[in-house]
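Visitor: Below are the sequence and a predicted model for it; my questions follow.
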Amino acid sequence: MAAYESLSTRLRKVLASSGGSMELEALKRALRLDAERMGTLIEVEEGTSLKISKQDDKEVVLFSCALRACSERGKTCAGDCEKIHLCRYFILGSCNRSPCKFNHDIHTAHNLKVLKKNQLEALTVNELLQTLLQNDPSLLPDVCSHYNRGDGPYGSCTYKSSCNKLHICQHYLQGSCKFGSKCKRSHDLQEAQTLAQLTKWGLKGTFLPNLLNIYRNAGALTDNIAASPRKAQPPSKTEKPSSQKHVVTENTEEICLFFLLNSCNFKDRCVRDHFGLPYRWQVCDKDTWKDIGSMEVIEQAYCDPNSSAPISGLDYNTMTYKKCNIRRLSTPSSVSKPPHFILTTEWLWYWKDEYNIWMEYGGQCDLHSLSNITSSDLENVYLSDKAADIPFKAGKHEYVLNFKDMVQRNTQYGTERMVCRRPKFVSSEDVQKKKSRKSESSKEDCNSLPPHWDKGHIPDAGYKLIPLTKASAEYKKIEATFHRTLQTVTIQSIQRIQNVSLWQVYQWQKDQMKKQNGGKEVEEKQLFHGTNDKLVDAICQQNFDWRICGANGTAYGKGSYFARDSSYSHNYSKRTDSLTQIMFVARVLVGDYIRGNSSYLRPPAKQRSSSSFYDSCVDSESYCWPPKHWRTVKRTRGQKKCKHVAACWCHLSQGLTCF
């Protein structure tokens, strides 16, 4: 046992002293191990102290650890967390404060305890700081995702030279840029604007020459975690979500419904695509997606599987056009949204009969027996499990539809038929008609709204802010909840957010949860959320989006974090001026939850099921991410004055249930 512990310590030391990574063969030589012993060591240590990554057709061993820097040091941390207490700028190599009020000593009693628990006490200061940088995502500056898409020297970034994020090729940082020196994105970490952003972030000195390697190691560690999450130890009860900013590097293929209705308040910050139709066809020109002409004609032909492509060289099956990749962006599936949502995509399912004619499931036909499943049935199952096998009947025959291979098979004769999924066609004229009908019907059916809402101020679209009187029960309840942990703060005003669309979404989601829960009522809780004042209008208009509003937490997974105590969310409320700050309160519908882990990109599956997942993750019932449904309250507050805005019902459209 002692011999193995010594080998484990040597492994960490060798990896840390080699810049955080090493080729497998070189590591084997450095540790003087044969292939069998090296294989055993990897089997034991993989997932804790190392990860294996493929780089340039070689296996590279990455130094992985759970060590994180405490972001609450000097604020709310009581000193009993399991994170290291060090000055952030000391870690980054740029602290020039003398004296500095934050710790620069890795050998304090607390830090030694943390290092020993992580088996890192043998590392030098520089080795430890290097290890922190590649393992703690909150320490590295974000890469601008907008710069990495679109044409021009700044891509689609509207902030251009004033952007606070790095304008650098994301694929270059990941070691996967296929364009090399011909890439139109920057590959130079020493370029003036990039260097200025790194300096502003605090990265200086010895780490800059090795920064590319640090980013690549960090990216590979994140990819490995996302691909094969391992069972993790639950976080300590005192651990708080870190203050990391999320980076959305993927190019979204979902069109923003709010933009279609001329009401997306996230604007340039929106992670969804902004386009005037519920579909968008694009071709990849080098590394840039560009719109294809005759888009409506292409869409109409695509929607009918019995039609051929209207343009020579266009292939719907391979999604290529003259050897170039093409893609179709789309609004969310209609079955994933409440019925009142317009301009969602209605997907239809077809099978090819013996006459090579595509027939819709559940559709009337004289030639074939009617199936007992419909397109809507299949779409619901497909969205929850894209590898499922679906049994169904048509007349006296029984079949199994396999989503993975997109075929249906007759269980008696083994006959297989091809299956496809296509959208229902919507023309640009249809879009305008639906938008007009939506506007005309916006004030109908007020009976379904909360009884305490002001019926004289129901908005045609968007939301209205309704001031509450201090004598009202609604005001007093919110005031009491807020003052439970922030007694010294005076509330300046409270306003209710009345948003009909989000209220309807909330009711629909509540009904869905109740049905899934066997008819049992869903419990509700009130939680707080601090945010940037620039996002308040967008949140009131169209809800929280964890990729934008969830910028302050990763300790229990990627998502929007909510706290039981207003005093905690106060730390994440960004000041609008010298006195005021912003806060929301959320009334949450509680689902099935589990302790979170920083590696989670979504809550894990229940037991070994691949199609049933937990709704949310928690620490000790104080913080959660990301909520599926909530009631929001907006509050602006400061030293002794607080402007508080109160409560509409809404839900996170892509979300998971928050506890």
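Guide: Perfect, I can see it now.

Visitor: Please make it C-alpha for all contacts and neighbour counts, starting now.
Guide: Noted.

Visitor: Next one: Glu23 from Arg29, what distance?
Guide: 10 Å (CA to CA, to the nearest Å).

Visitor: any idea what sits nearest Gln134, other than its immediate chain neighbours?
Guide: Counting by CA to CA, 6 or more residues apart in numbering, Ala218 is the residue found nearest to Gln134 once chain neighbours are left out, at 4.6 Å.

Visitor: Please tell me how far Val630 sits from Lys113.
Guide: Quick fix: residue 630 reads Trp, not Val. In terms of CA to CA, Trp630 sits 40 Å off from Lys113.

Visitor: try Asn402
Guide: Asn402 is 53 Å from Lys113, by CA to CA.

Visitor: Please enumerate the strands of the stretch 401-550 of the chain.
Guide: For the stretch 401-550 of the chain, applying DSSP state E, counting those that start in this stretch gives strands covering 407-410, 416-423, 464-467, 495-498, 524-530.

Visitor: re earlier: looking at Glu23 and Arg29, which one has more neighbours?
Guide: Per other CA atoms under 10 Å, whichever of Glu23 and Arg29 has more neighbours is Glu23, with 17 against 12.

Visitor: Correct me if wrong: that one contacts Lys58.
Guide: Yes: Glu23 lies in contact with Lys58 (CA atoms under 8 Å); the separation is 7.1 Å.

Visitor: this is the other structure I want to compare:
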Amino acid sequence: MDSSSATTTKHHLTHMAAAPLTSFPAAAESQDGDDDVPIDEFEIAVKNISSGTSRKGSIQRHSSSESEISSLWVHREKLVETLAKYDTFRASLLTLLEHHGLNQNAVRDAITTYPNTFTLSDEIAELRPKITICEAHISPDFCYAWESCDDLHICPRYVMGDCKEDSCSLGHCWTTDHNRKILQSFNMDRLPSEILCTLIRGTFSELKPVKSLDVCQSYNKATCRRRQCSSLHICLNFVIRGGNCGLPSCQLNHYTTEPSVCKLLESHGLPSNRCSKDIIATLLAQNQTLSNQSYSLRHVKRSSTASSVNTPSPNLHKGTSSTVWSHFYKGDVPVAEICYSSVEGKCQSEAQGCSRLHAKEHFHWQVSESKEQWLNLQNSQVISLERAYCDPVQESVTIPRLDTALVTPTNPLLSLLGRDLWSADLINHNLKDSSGEKILNLRRLCTENTEMNVPASTFLWYYFYDGNWVEYGRLNPSAEGDLVYDVSSESIEVVYNRPGCQIMSLMDNNKIDFQAMVHRNGLSHKWKIRRRPKSHLEEATTSIDHNQILPSHWEAMDPEDRLRIVDLPPWCTEYEQVLELLHTSLHDAKVLKVERVQNPFLWRALQNKIEELSLWYGDIERVDVRTLFHGTDVDVIKHICTENFDWRLHGSRFGQKYGHGAYFATEAARALEYCTYDLLNQRYLLVAQVVVGTIVQGDYTMHCPPQNPVAGIPYNSTVDDEFEPTIIVKYDKQEYYPQYIITLS
């Protein structure tokens, strides 16, 4: 075929869907089938037609050849759509002929021409595109060659039907420019997403087999130093024993929800949104060598005391592997009491996992939707409930609204309570929302029984007579002589705590019915009774000097003032100290103004967090409070000063490469790159106080820091570099404060 004929042929082939082919150049001499095969499938087809052959044999030149050739070149899209109608994406050539009118020879030639799209075996045609999901896309790194990448950029868990996250960073969209280009090359861009998921689900794993996911042995020996380890950083004992480590002092990760674990599970096509036991079962099924790992690895020394290995932790058989504190949002504990030692000193079982709740006070309140998971209420709510509960007169109390500034986005309290006003029923121990339709369970925890006198754990008993609540054993001036009961609250409490005891008999046919919570005098008279803690909270004061608890260099503020911006004079020491923070990194920028941000609410939240972490780490130096910089759009400065930094509202001009949070830079020049000019050609740089705390390498999948296996709580920050961080990513709004606004030219 000469070059002009080839050009004509290609022109006709590309327009056959619009106009039927009416003529075709004469077939040339048969060519050797061992010639180099062109990469482009279109060129393969041209070569086959030019030679008058296909890989299955020659194209027959008879009166119907034009329709057969036409079928061949409009055929792939038609064949894709036809086979996609079958659940197995397979159909016999006879079925395709009888039910869809597709010529058998034309189907054979199409399958031969497009080997990356179809297969033919035993006269069965199958739609099996050689298409897969990009490994770089689902790896901890990025696909930097996406423009030339021939693989799909989509979430494998979505394809498997497991990922339901609308904001999944791996993507759930088949119609992105990149994915559409890939699908169009297979004439699959018109298939519904459900069909595509089913089709790709059966091909991507077999075409690019993924190495079985393993548990990192170096991590279990505390020697792994890889930043992007391809094996799971999780306790091997925990996996082998089906979710029960068995070592009370183990400091390794026991959470399948830890972000790096989820990431690896998803990249290997394994589910991550299931309970630990199901995930472990799936992991062991796909990597059976795990259960045959060296048994010696299970006995790696993970504690400084050998005796602790032989001492069972009280949490081991209760589903808890670390001590739970009242400032955690999860409050489930095996023993629903507060550890006395945690309040008064140091609990000896804290490192191994105490079975009781650790708190700063001898009392705490929790809420639950189904009594399966208890959540710790905020301190202001706890105090409100406790103060009311110590008063026998009180039957209900409205607790303060949830302070969302003190709640992380992942805290379930946010979705459970919201910003509604909740009322506590102190008799039935429940919470009701403002509409009265939603009811939650409520419980109070107090210190375990000890020989020490703890008012919060000391209960008094009252009976109701003549409009008054009277403590047992106390004289009631308004009562008749025979209604003064010579029995103490302590005696009643002893009987009340006896297992199975429901009635306490008193003199003169008097009885206390613990089940009905009434006092019966004979058969005709009864009085309500109540059991309440001994009053132990100081009376709330109303004359607190609002400014005494704010920084001394701040301008005085009224209690109702939420925000004040103070312009600092250039000659003051504070102004000079702010300029020193910039060093010499801002060569071309001129400082026009420095303003101090005075927000008492945000400032107190930061101080409370610093105090809390200081107690947790035992040293304020480990809290690591730093002065950092933040660059952003001009129009959100005021909102940041009022509500604090919030990437969900303001976005992040740094992107989300190291996690989905608020970004801060260690150098002012780096942050200034993300500042925008206003109409006066000025930029605004924010200086912030930030709790850096413990750090870990971040990546774009993180919506919160992973668990710190050493501390037993999540890391405080993610960073761009663990050794020399220049970018700090924060997730908790209590851990940073906008301190100054610097106006630059």
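Guide: In hand now; what should we look at? Everything numeric here is computed off the predicted structure, so don't read it as measured data.

Visitor: Can you calculate the TM-score here?
Guide: TM-score of the superposed chains, computed with TM-score structural alignment, normalised by the length of structure 1, equals 0.39; 332 aligned residues with a CA RMSD of 6.4 Å.

Visitor: For Ile326 of structure 1, find the nearest of the strands of the stretch 401-550 of structure 1.
Guide: strand 416-423 (16.0 Å; CA to CA).

Visitor: and that closest one, which residues are buried?
Guide: Neighbour counts using 16 or more other CA atoms under 10 Å place Glu416, Arg417, Met418, Val419, Cys420, Arg421, Pro423 of strand 416-423 of structure 1 among the buried residues.

Visitor: So the last one sits against Tyr279, correct?
Guide: When you say that, I think you mean Pro423 of structure 1. No: if you go by CA under 8 Å, Pro423 of structure 1 and Tyr279 don't touch, sitting 9.6 Å apart.

Visitor: In terms of helices and strands, where is Glu574 of structure 2?
Guide: helix 573-582 (DSSP states H and E).

Visitor: Go through that helix and flag the buried ones.
Guide: Quick answer for helix 573-582 of structure 2 (16+ other CA under 10 Å): Tyr575, Val578, Leu582.

Visitor: helix or strand right after it?
Guide: Counting by DSSP H and E, what follows helix 573-582 of structure 2 is strand 591-598.

Visitor: okay, the angle between that next one and helix 573-582?
Guide: Relative orientation of strand 591-598 of structure 2 versus helix 573-582 (axes from the mean of the first three to the mean of the last three CA atoms, to 10 degrees): 110 degrees.

Visitor: next helix or strand past strand 591-598 of structure 2?
Guide: Using DSSP H and E, the helix or strand that follows strand 591-598 of structure 2 towards the C-terminus is helix 600-617.

Visitor: by contact count, what packs against that following helix?
Guide: Judged by 3 or more CA pairs under 8 Å, 6 or more residues apart in numbering; DSSP states H and E, helix 600-617 of structure 2 is in contact with strand 736-744.

Visitor: Report all helices and strands that the strand it packs on contacts.
Guide: strand 591-598, helix 600-617, strand 683-691.

Visitor: of all these, which lies closest to Ala424 of structure 2?
Guide: Once these are compared by CA to CA, helix 600-617 is nearest, at 25.3 Å.

Visitor: Quick one: work out the angle between the helix or strand following that closest one and strand 736-744.
Guide: Using DSSP H and E, the helix or strand that follows helix 600-617 of structure 2 towards the C-terminus is strand 625-631. For strand 625-631 of structure 2 against strand 736-744, the angle by the same axes, to 10 degrees is 50 degrees.

Visitor: What residues sit buried inside strand 625-631 of structure 2?
Guide: Val625, Thr627, Leu628, Phe629, His630, Gly631.

Visitor: Give the buried residues for the helix or strand following that strand.
Guide: Remark: after strand 625-631 of structure 2, the chain's next helix or strand is helix 637-643, criterion DSSP H and E. Within helix 637-643 of structure 2, the residues scored as buried using 16+ other CA under 10 Å are Ile637, Ile640, Cys641, Thr642, Glu643.

Visitor: Next one: the fourth one from Ile200 of structure 2, what distance?
Guide: From Thr642 of structure 2 over to Ile200 of structure 2 the distance is 48 Å, taken as CA to CA.

Visitor: Then Tyr462 of structure 2?
Guide: Distance from Tyr462 of structure 2 to Ile200 of structure 2, by CA to CA: 70 Å.

Visitor: Between these two, which is the more surrounded one?
Guide: Tyr462 (23 against 20).

Visitor: correct me, but that one touches Asn468?
Guide: No: contact status for Tyr462 of structure 2 versus Asn468: not in contact, 9.5 Å apart, counting by CA under 8 Å.

Visitor: Pipe the strands of the stretch 401-550 of structure 1 into TSV and attach distance to Phe63 of structure 1 per row.
Guide: Putting the strands of the stretch 401-550 of structure 1 into TSV (distance: least, CA to CA, whole Å) gives the following:
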stretch	distance to Phe63 of structure 1
strand 407-410	44
strand 416-423	44
strand 464-467	51
strand 495-498	48
strand 524-530	34
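
Visitor: Which one, of these, ends up nearest to Lys13 of structure 1?
Guide: Nearest of these (CA to CA): strand 524-530, 40.2 Å.

Visitor: what helices or strands is that closest one leaning on?
Guide: Against strand 524-530 of structure 1 (3+ CA pairs under 8 Å, 6+ apart) you get strand 562-563, helix 566-569, strand 582-589.

Visitor: and that strand with strand 582-589, angle?
Guide: 160 degrees.

Visitor: Which positions in strand 524-530 of structure 1 come out as buried?
Guide: So strand 524-530 of structure 1, judged by 16+ other CA under 10 Å, has buried residues Glu524, Gln526, Leu527, Phe528, His529, Gly530.

Visitor: For Ser501 of structure 1, state which of those is nearest.
Guide: So of the buried residues of strand 524-530 of structure 1, ranked by how close each gets to Ser501 of structure 1 (CA to CA), first place is Glu524, at 20.1 Å.

Visitor: Please tell me how far the closest one sits from Tyr350 of structure 1.
Guide: 41 Å.

Visitor: cool, and Leu41 of structure 1?
Guide: 51 Å.

Visitor: Could you do Asn126 of structure 1 as well?
Guide: Asn126 of structure 1 is 61 Å from Tyr350 of structure 1, by CA to CA.

Visitor: show me what contacts Phe528 of structure 1?
Guide: Phe562, Ala563, Arg564, Asp565, Ser566, Ser569, Met583, Phe584, Val585, Ala586 (CA atoms under 8 Å, 6 or more residues apart in numbering).
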